[in-house]
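>>> return atomic coordinates for the entry below.
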Amino acid sequence: MLALPGWSPVQADAGTRLSCRQLRVHASLSRDQIVAWTALTGILSTEADGYGMTGVTEESTCAPVMLSTGLRDVVTAYRAVILDIWGVLIDGKSALPEAAECLRQLRRHGIAVLLLSNSSRGSDNLRSYLNELGVPVDRTDHVVTSGELAAEHLSGTSHRRALQVGSDEGTDWLVRDGRVLVRTADQADVVVATGAVRDESLLPFWMEQLRSTARRGVPMICANPDRELYVGSRRIRAAGHLADLYVGLGGTVTWCGKPMPEAYHSCLTRLATDAAHVVAVGDSLDTDIAGAACAGLHRVLVLDTGVHRDMAGLAGNGLSEAIRERGTALPTFTMDRLRW
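Predicted coordinates for the structure are as follows:
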């Protein structure tokens, strides 16, 4: 579901294409916000009205500024920071070296911290997991996860029989409100994609199930829009990849989490401030940077420890060109890893 600011929701079915003119007229989005929507491949038509040729803002043409020291270079200009988790605070196995000190300094300087993750875990479950890894969650103010957003979405539907695809860590929210998990496609009235593809040998079975539910018109909820992630040094596919496959089968997907506007609306509501006073930090152009840009936030891309570590050697205009080739919004700042 594409719930664009100021516009009625649009279902993201296969073949749906929105022109830049539609977005400008109906949603009053800036050019920089429009760029963010190219992260949802195939949904935005960039050719419809000479996109990229006119209306370029100064911010969207400037090369990102490298924060050579750390967040302290800029963050005190904001009231709050939204931090991604995987690739920023942790590597999937342990806390990254300077994460705890950065959280301590943010608290010391009176800057509110909200953790926003595309994890399919519930918020309380993720807090416990982070504590086990050595991340001091008590130094943060809020935790928002794709799992919680998906649970909120499900609670407003009549779906009661969920077929889960993907890993299931911390997804007990699936059986709230009288819902049950089912084992086969013919029993399901909703498919929920969660976690990651930790065992590739399960893909053929999942694909068989997804073909069946897609034929019957069963909707999918994607409770982790990430298409890939790192666990230590291992790169694996995530639930967003399964959702892409479902769209390819003709299925309908509702995405819960970054880069969708609902995720950022939820964050700003919790922080009780507006976008101008918040900076977002993440490692993914397609989710963290695209979503923050669409929400009107300044944004920091972490390179060395995230999914774009292949760009770590680039800087200035070279980095800008590499990002533009991907068709996503530019970050405001970059840094090698999260540090104060």
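
>>> rest of the way, CA atoms for contacts and neighbours
Fine.

>>> name the SS class of Thr273, please.
When classified by DSSP: H, G, I helix; E, B strand; the rest coil, Thr273 comes out as coil.

>>> tally of neighbours for Tyr129?
15 (other C-alpha atoms under 10 Å).

>>> following up with a second sequence; could you model it the same way so I can compare the two?
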Amino acid sequence: MINAVLLDLAGVIYDGERAVPGASDAVARLRAAGLPIRFVSNTTRSSKPTILARLAKLRLSVEGNELFTPAEAACDWLREHGRAAHLLVHPDLVSEFQDLPADGGMAVVVGDAGDAFDYPALNAAFRKLVDGAELLALAPNRSFKDADGKLSLDAGAFVAALEFASQRQAIVLGKPAPGFFHSALATVPCTAAEAVMVGDDAETDVAGALSAGLGQALLVRTGKYREGDEARFAPSPTATVGDIVAAVEWILARRSGAT
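Predicted coordinates for the structure are as follows:
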């Protein structure tokens, strides 16, 4: 039984500045069927208001409480643990980290900093870590589909470098951390086993969701997908489909009991 849907954004709903063909209507079909939707994104170059504005331009009306981001999860963690933040993030994301503890312990927060990933910035973060700071990874993704249509290096490699140098293990706050999926599902009336995840990343979206206890996870052949991704990580996808339109068809067919 499917009683809730978690959707990735980049590569599933939009590709760069353009909507994936049929995405808006596909999401509307899920809403019309009465299925709760939560959008779970590992995007760490844009603030939550920026993401919501982008979705609105693509004819997708998404409420703030339907969108879950790693930056939001990081702020919750910092407040809960009373830690000040040393940020190694994209300049466009800095605005998310407001009204946080200013003293006490320290945590290094790493996102996709883009051109800000230079030696001075990485070394400053490293020095905080060897002085005892926690290491928070907004997302450990290996790559993302860049504006030129090719894959580019994502934040995961820089997180791994800081882990290696500091001998500290990162606390992952976005996908594939089970808590990230569970926090989204905590706002809908269903169990994890009754939810389905749709994503273009076989590792963080699909294997992550299934490892977190979601009943099903679909891999779409859009965004960063490359041939053979469905066999590269375990658990493997429940199904691999062409795009968000095909994913919604798959979901609605099984929700209605069709075979």
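
>>> quick one: TM-score?
The TM-score (TM-score structural alignment, normalised by the length of structure 2) is 0.83; 241 aligned residues with a C-alpha RMSD of 2.5 Å.

>>> ranges for the strands of the stretch 51-200 of structure 2?
67-68, 83-88, 105-110, 134-137, 143-145, 151-153, 171-172, 195-199 (DSSP state E, counting those that start in this stretch).

>>> roughly how far does the alignment partner in structure 1 of Leu6 of structure 2 sit from Ala162 of structure 1?
Using TM-score structural alignment, the partner of Leu6 of structure 2 in structure 1 is Ile82. To Ala162 of structure 1, Ile82 of structure 1 is 31 Å away according to C-alpha to C-alpha, to the nearest Å.

>>> re the thing from before, for the strands of the stretch 51-200 of structure 2, which one ends up most surrounded?
Across these, averaging neighbours per residue (mean count of other C-alpha atoms under 10 Å) puts strand 195-199 on top, at a mean of 28.

>>> which stretch of structure 1 lines up against the helix or strand following it?
Counting by DSSP states H and E, the element after strand 195-199 of structure 2 in chain order, helix or strand, is helix 208-211. Following TM-score structural alignment, the aligned partner range for helix 208-211 of structure 2 in structure 1 is 291-294.

>>> quick one on the thing from earlier: reformat the strands of the stretch 51-200 of structure 2 as TSV; add distance to Ile2 of structure 2.
Shown next, in TSV, are the strands of the stretch 51-200 of structure 2 (distance: least, C-alpha to C-alpha, whole Å):
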stretch	distance to Ile2 of structure 2
strand 67-68	20
strand 83-88	38
strand 105-110	34
strand 134-137	31
strand 143-145	29
strand 151-153	33
strand 171-172	27
strand 195-199	6
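
>>> in space, what's closest to Val248 of structure 2 - neighbours in sequence excluded?
Nearest residue to Val248 of structure 2, sequence neighbours excluded (C-alpha to C-alpha, 6 or more residues apart in numbering): Ala26, at 6.2 Å.

>>> what residue of structure 1 matches up with that neighbour?
Under TM-score structural alignment, Ala26 of structure 2 pairs with Cys102 in structure 1.

>>> quick one: the match of Leu6 of structure 2 is in a strand?
Yes: assigned with three-state DSSP, Ile82 of structure 1 falls within a strand.

>>> that one is in contact with Ile111, isn't it?
No: assessed by C-alpha atoms under 8 Å, Ile82 of structure 1 is found out of contact with Ile111, at 10.4 Å.

>>> look at those two and report which has more neighbours.
Ile82 (27 against 20).

>>> report the contact partners of that one.
Counting by C-alpha atoms under 8 Å, 6 or more residues apart in numbering, Ile82 of structure 1 touches Val113, Leu114, Leu115, Leu116, Val278, Val279, Ala280, Val281.

>>> tell me how many other residues crowd Pro120 of structure 2.
Neighbours around Pro120 of structure 2, by other C-alpha under 10 Å: 10.

>>> quick one, what contacts the aligned partner of Pro70 of structure 2 in structure 1?
Alignment note: Pro70 of structure 2 maps to Ser146 in structure 1; criterion TM-score structural alignment. When contacts are counted by C-alpha under 8 Å, 6+ apart, Ser146 of structure 1 touches Ser117, Asn118, Ser119, Ser120, Arg121, Gly122, Ala223, Asn224, Cys256, Gly257, Lys258.

>>> for the residue positioned nearest the centre of structure 1, what are its contacts?
What sits nearest the mean C-alpha location of structure 1, by C-alpha atoms, centre = their mean, is Lys258, with 2.5 Å. Shown in contact with Lys258 of structure 1 (C-alpha under 8 Å, 6+ apart): Ser117, Asn118, Ser146, Pro225, Tyr264, Thr287, Asp288, Gly291.
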